[in-house]
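Student: quick check, what structure comes out for this input:
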Amino acid sequence: MLYAILAYHASGVVESWTPDEDAAVMADLASVRERLLAEGKLGPAARLGPTEGAFTLRGSGAGMVIDGPFAETKEQLLGFYVVDCATRDEAIEAARSLRSANPTAVYEIRPIPLYLPGVPFPVTESVEN
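Tutor: The predicted structure follows:
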């Protein structure tokens, strides 16, 4: 079963980290990602940009584009991991490994009933309107 592990963090905390603090957390998370990859369990993963650049499409018809994050909450979605785990407990253990690398984050785990793998996304430096 594939599971999505969604990483949340209190708004403003990650942005307050020094470059060295951010690099240390990312290095710890990289260790977890490398282990999950070596075990053949890691699928796509991404660190999302700040919520200031987020926008939401909602409403009927063609919808309306609204600036800002998709939810009104103190915690914002920072990124996600897709893991292939045989059991729910195995997915929880993968999330616990990520949490050990970034203990102040919150990790939501959701089963993925349908996954259509495709070509990898290209690496981009920045996105402009």
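
Student: for the rest of this, base every contact and every neighbour count on C-alpha atoms.
Tutor: Noted.

Student: tally of neighbours for Glu75?
Tutor: 16 (other CA atoms under 10 Å).

Student: so it touches Gly12, yeah?
Tutor: No: in this structure, Glu75 is not within contact of Gly12 by CA atoms under 8 Å, at 9.0 Å.

Student: who touches the longest helix seen in the chain?
Tutor: Secondary structure of the chain per DSSP state H: the longest helix is helix 19-38. The contact list for helix 19-38 (CA atoms under 8 Å, 6 or more residues apart in numbering) reads 14, 42-43, 83, 94, 97-98, 101-102.

Student: quick one: the helices in the chain?
Tutor: With DSSP H as the criterion, the chain has helices at 13-16, 19-38, 88-101.

Student: list the buried ones in the second one?
Tutor: Spelled out, that is helix 19-38. 28-29, 32-33, 36 (16 or more other CA atoms under 10 Å).

Student: and Ser31, how far from Glu75?
Tutor: Noted for Ser31: a distance of 24 Å to Glu75, by CA to CA, to the nearest Å.

Student: and for comparison, fold this next one:
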Amino acid sequence: MKYTFLLYSDPTGFAGLTEEDWAREKEVYGAYIGALKAAGIFVSTDWLQPVATATTLSTRDGKTRIEDGPFAETVETLGGYFVVDLPDLDAAIAWAEKCPAAQYGKVEIRATAMGDG
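Tutor: Now for the predicted structure:
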């Protein structure tokens, strides 16, 4: 079963990070990715551009509306994700607990609705 870990955090917490801080963050995430790969459960990941770069589109009554910014105005924003292949929710929870984002934000776990494919 594939699970997606949606990584949410408050982007203001990253505002003062130096290049050295970012390098350490990348090392921490690199180690987590390495552990997922070593366990044979890694499928994909991505780190998203800041929420200020988002564009939101909706179509209602045949009219398309395009807005700058995210879908929802919240403090915590979606910053990235991991897709992993695990046997069950308990295993997904165990791996999400190890995700660095859990230390300063939230990790939402969702099972695929498309089965194993």
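
Student: work out the TM-score between the chains.
Tutor: After superposition, the two chains reach a TM-score (TM-score structural alignment, normalised by the length of structure 2) of 0.89; 116 aligned residues with a CA RMSD of 1.9 Å.

Student: re earlier: mean shift of the longest helix of structure 1 relative to structure 2?
Tutor: On superposition with structure 2, the average gap between helix 19-38 of structure 1 and its aligned counterparts reaches 1.1 Å (mean CA distance after the TM-score superposition for structure 1).

Student: how far out from the middle of the chain is that helix?
Tutor: Distance, stretch centre to chain centre, for helix 19-38 of structure 1: 13 Å (CA atoms, centre = their mean, to the nearest Å).

Student: need the helices of structure 1 in TSV (columns: distance to Ala71 of structure 1).
Tutor: Formatted as TSV, those follow (distance: least, CA to CA, whole Å):
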stretch	distance to Ala71 of structure 1
helix 13-16	17
helix 19-38	24
helix 88-101	22
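
Student: what about those, which gets the closest to Phe70 of structure 1?
Tutor: Of all those, it is helix 13-16 that lies closest to Phe70 of structure 1, at 18.4 Å by CA to CA.

Student: after superposition, how close is the closest one to structure 2?
Tutor: After superposition, helix 13-16 of structure 1 averages 2.3 Å from its match (mean CA distance after the TM-score superposition for structure 1).

Student: what does that helix rub up against?
Tutor: Contacts of helix 13-16 of structure 1 with the rest of the structure, by CA under 8 Å, 6+ apart, involve Asp22.

Student: could you give me the buried positions within it?
Tutor: Under the neighbour-count criterion of 16+ other CA under 10 Å, helix 13-16 of structure 1 has Val14 buried.

Student: ok, stretch 64-74 of structure 2 next?
Tutor: Pro70.

Student: now swap in stretch 97-107 of structure 2 and tell me
Tutor: Within stretch 97-107 of structure 2, the residues scored as buried using 16+ other CA under 10 Å are 99-101, 105-107.

Student: please apply the same query to stretch 83-101 of structure 1.
Tutor: Across stretch 83-101 of structure 1, burial judged by 16+ other CA under 10 Å covers 83-85, 91-92, 94-95, 97-99, 101.

Student: which of the buried residues of helix 19-38 of structure 1 lies closest to Tyr8 of structure 1?
Tutor: When the buried residues of helix 19-38 of structure 1 are ranked by distance to Tyr8 of structure 1 (CA to CA), Leu29 comes first, at 14.0 Å.

Student: what's that closest one aligned with over in structure 2?
Tutor: Aligning on TM-score structural alignment places Leu29 of structure 1 opposite Tyr29 in structure 2.

Student: and Leu57 of structure 2, what does it touch?
Tutor: Neighbouring residues of Leu57 of structure 2 by CA under 8 Å, 6+ apart: 64-67.

Student: and the spatially closest residue to Lys106 of structure 2 that is not a sequence neighbour, how many neighbours does it have?
Tutor: Spatial nearest neighbour of Lys106 of structure 2, excluding adjacent residues (CA to CA, 6 or more residues apart in numbering): Tyr8 at 5.1 Å. A count of nearby residues for Tyr8 of structure 2, using other CA under 10 Å, gives 20.
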